[in-house]
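Participant: Predicted structure and sequence below. I'll ask about it afterward.
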Amino acid sequence: MKTTRFTTMSAAILVTVFSLGSLSACGGSSSASGSDPASGSQQEITIATGNDGKPFCSMNEDGEFDGYDIAIMKAVEQKLSKYYKFTFEGSDFPTTLSNLSSGKAQIATYEYENNAERKAKFTYGTVGLTKWDTLIISDPSNGKVYQSFDELKGKKIYVTTATNQAAMAESYLKEHPDAFKLVYGTYSNEQIVQGLTSGSYDATLAPQYSLDLWNNAFHKGLKGSDKAVNKSSSYILFNKSDDKNLIDRVNKAMADLKKDGTFKKLSEQYYGADYVPED
């Protein structure tokens, strides 16, 4: 999928970035060197994120990156402006991980939950972004409110490609082959809701705030399971080879922003309620 590049750098900084990119291609990127930038300069950090993942990370009407994840990273940048300049590389969800693993980006933010595959490849941030307790969500007018995976026998379930929701459904299917059919995609919120209400699939997996967002934005009566089928939070990701100073500073800045109420304020702004995890 074609990516979107957004930056406000001057021509002089662009020359510097080109030089850093050349070093990276030779295995000598300063982002993984463990050293600080020269006095009075900023190290450019590229953040892989979404360009159509509203309300987390997307392009707004002005062609700028916006959303909860973006706002948090911009707040982190303000706290660390002595050291870093952040720019964003937008793509779909799976490509953000490819951009991070290839070294095209040093940080990725797109509501990543913990799973074994990602833990093996990346370093997770230590501060949770959003509660991601997963519910089974459906349109009751097309059938029923499903309370467990067992109740989904013979049904079609939409999951966004490469997400934790896809992984947990796939894990269930390994133990219960052909229990239900998975429909994969990278759909927008509107497309997900249209699929549920039209009966293209019977249910999807998502957290409470997504359910609230869909019902409020599209005036629907979607329902979620009474209890979460999985409890989780989302985090940012770093490459395992990233500069330890960068990782430590970003984690510390995020912890401070969470403590001073910035996370809660941004959650209420972008989600309409406080969905900040306690961890």
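Facilitator: Sure, I can see it.
Participant: use CA for all of it now, contacts and neighbours both
Facilitator: Will do.
Participant: What ranges does the stretch 1-150 of the chain have for its helices?
Facilitator: 11-25, 68-79, 93-101, 116-121 (DSSP state H, counting those that start in this stretch).
Participant: so which of these gets nearest Gly53?
Facilitator: helix 93-101 (8.1 Å; C-alpha to C-alpha).
Participant: what packs against the closest one?
Facilitator: strand 43-50, strand 107-113, strand 234-239 (3 or more C-alpha pairs under 8 Å, 6 or more residues apart in numbering; DSSP states H and E).
Participant: which outside residues touch it?
Facilitator: Residues from elsewhere that reach helix 93-101 (C-alpha atoms under 8 Å, 6 or more residues apart in numbering): 1, 48-50, 90, 105-108, 110, 121-122, 161-162, 186, 238-239.
Participant: okay, the angle between that helix and strand 234-239?
Facilitator: Counting by axes from the mean of the first three to the mean of the last three C-alpha atoms, to 10 degrees, helix 93-101 points 40 degrees away from the direction of strand 234-239.
Participant: One more to weigh against that first structure:
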Amino acid sequence: MTRSARTAALVGALLVVGLGATACSGTAGASGDGAKDGKVQKIVVATGASPKPYTYLDDSDKLTGYDIEILRAVDKKVADLSFDFQVAEFPALFAGLDSGRFNIVANNLSANEERKKKYDFTDPYLEAQFGVVVKQDSGVSKVDSLQDLAGKKVYGEPGLNFTKILESYNEQHPDKKINIEYTELDLQSQYNNLAAGLVDFEFNERVVFDGYGKKPELKLTFVPIDGQYLTKDFGTNLQSAFAVSRQTPNREHVEKEINTALQELAKDGTLKKLSEQFFGADYSVPKQ
């Protein structure tokens, strides 16, 4: 069986098992007032297992990544919570939060204003650097604003923060639009197609570029964009956090426990260590 086939099979199996267990037990985490009566409350954590290195399946088909290992470290610190990790397609993550099937989504989510209307978010654990990825011979060495990319073609995935920024730009500049080609291609295929000239650029984070586009044979380069500009003009939140379903039992207690553990992991250097392990640099927040 090929690597991709094994991964697809595992994702399907995990999803079926997860949904089956949920169907039998009702709302995820509904084991009762775990924080109040001494019982351990199960917290169902959903992830799309992409993008790498935030969340992914390794060569042994084990779920790992920066987001995942942070929650495993939190799990060790919090006695009355137990994390059950499940894999689902990205669109299903939000549907699961809406229904209460999933208590938490761990998928490098930006806590933007639209999402905060529907979900709670933990304290942030990472601050990203956004930018564009272009071919090394493209002649693009600096991007002062998205207007510099007007008329160029880029892949967009519905629902992603990156795509929402581009859509917002197009709404603000109808006469200088960026050509968004919506796709369900995986990230590696997107970067391969960029190298082949099928699109003009990718709009992403530096660490995602490092995970998919930094391969020497692709001859791609990352050009950063000022984060303050993106925040001011498009309301972008460059910090990532875990999304929490408002249907989670003992929600306030769960969030307090996780946030306290995150603060401890920042203080003892665990977040920095994990960031350097997965990204090669310290992008963790809060920094001590």
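Facilitator: Sure thing, it's come through. No experiment lies behind these values; they were computed from the predicted model shown.
Participant: picking up where we left off before, distance to Lys252 of structure 1 and mean neighbour count for the helices of the stretch 1-150 of structure 1 - can I get that in CSV?
Facilitator: As requested, these are exported to CSV (distance: least, C-alpha to C-alpha, whole Å; neighbours: other C-alpha atoms under 10 Å):
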stretch, distance to Lys252 of structure 1, mean neighbour count
helix 11-25, 26, 13
helix 68-79, 9, 20
helix 93-101, 21, 20
helix 116-121, 20, 11
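Participant: So for Ser233 of structure 1, which of those sits nearest?
Facilitator: helix 68-79 (13.3 Å).
Participant: Find me the equivalent region of that closest one in structure 2.
Facilitator: Using TM-score structural alignment, helix 68-79 of structure 1 corresponds to residues 66-77 of structure 2.
Participant: Stretch 49-58 of structure 1 too?
Facilitator: Residue span in structure 2 matched to stretch 49-58 of structure 1, by TM-score structural alignment: 47-56.
Participant: quick one: contacts of the matching stretch?
Facilitator: 57, 63-68, 85-90, 93, 105-108, 187, 207-208, 211-212, 278-279.
Participant: Could you rerun that using 10 Å?
Facilitator: Residues from elsewhere that reach stretch 47-56 of structure 2, judged by C-alpha atoms under 10 Å, 6 or more residues apart in numbering: 7, 11, 57-58, 62-69, 85-93, 102, 104-108, 186-188, 207-212, 275, 277-279.
Participant: are any of these buried, and which?
Facilitator: Among those, the ones that count as buried by 16 or more other C-alpha atoms under 10 Å are 7, 11, 57, 63-69, 85-88, 90, 93, 102, 104-108, 187, 207-212, 275, 278-279.
Participant: Neighbours of the aligned residue in structure 2 for Ile247 of structure 1, how many?
Facilitator: Aligned counterpart of Ile247 of structure 1 in structure 2: Glu255 (TM-score structural alignment). Using other C-alpha atoms under 10 Å, Glu255 of structure 2 has 19 neighbouring residues.
Participant: residues contacting Glu255 of structure 2?
Facilitator: So Glu255 of structure 2 contacts Asp120, Phe121, Thr122, Asp123, Phe242, Ala243, Val244, Thr248, Ala261 (C-alpha under 10 Å, 6+ apart).
Participant: what does Tyr158 of structure 1 give?
Facilitator: 165-166, 169, 181-187, 192, 195-196, 200-205.
Participant: One more pass at 6 Å, please.
Facilitator: The contact partners of Tyr158 of structure 1, taken as C-alpha atoms under 6 Å, 6 or more residues apart in numbering, are Leu182, Val183, Tyr184, Thr204.
Participant: Restricted to buried residues, select these in PyMOL.
Facilitator: Applied in PyMOL, the following selects the buried portion of the contacts of Tyr158 of structure 1 according to 16+ other C-alpha under 10 Å:
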select buried, resi 182+204
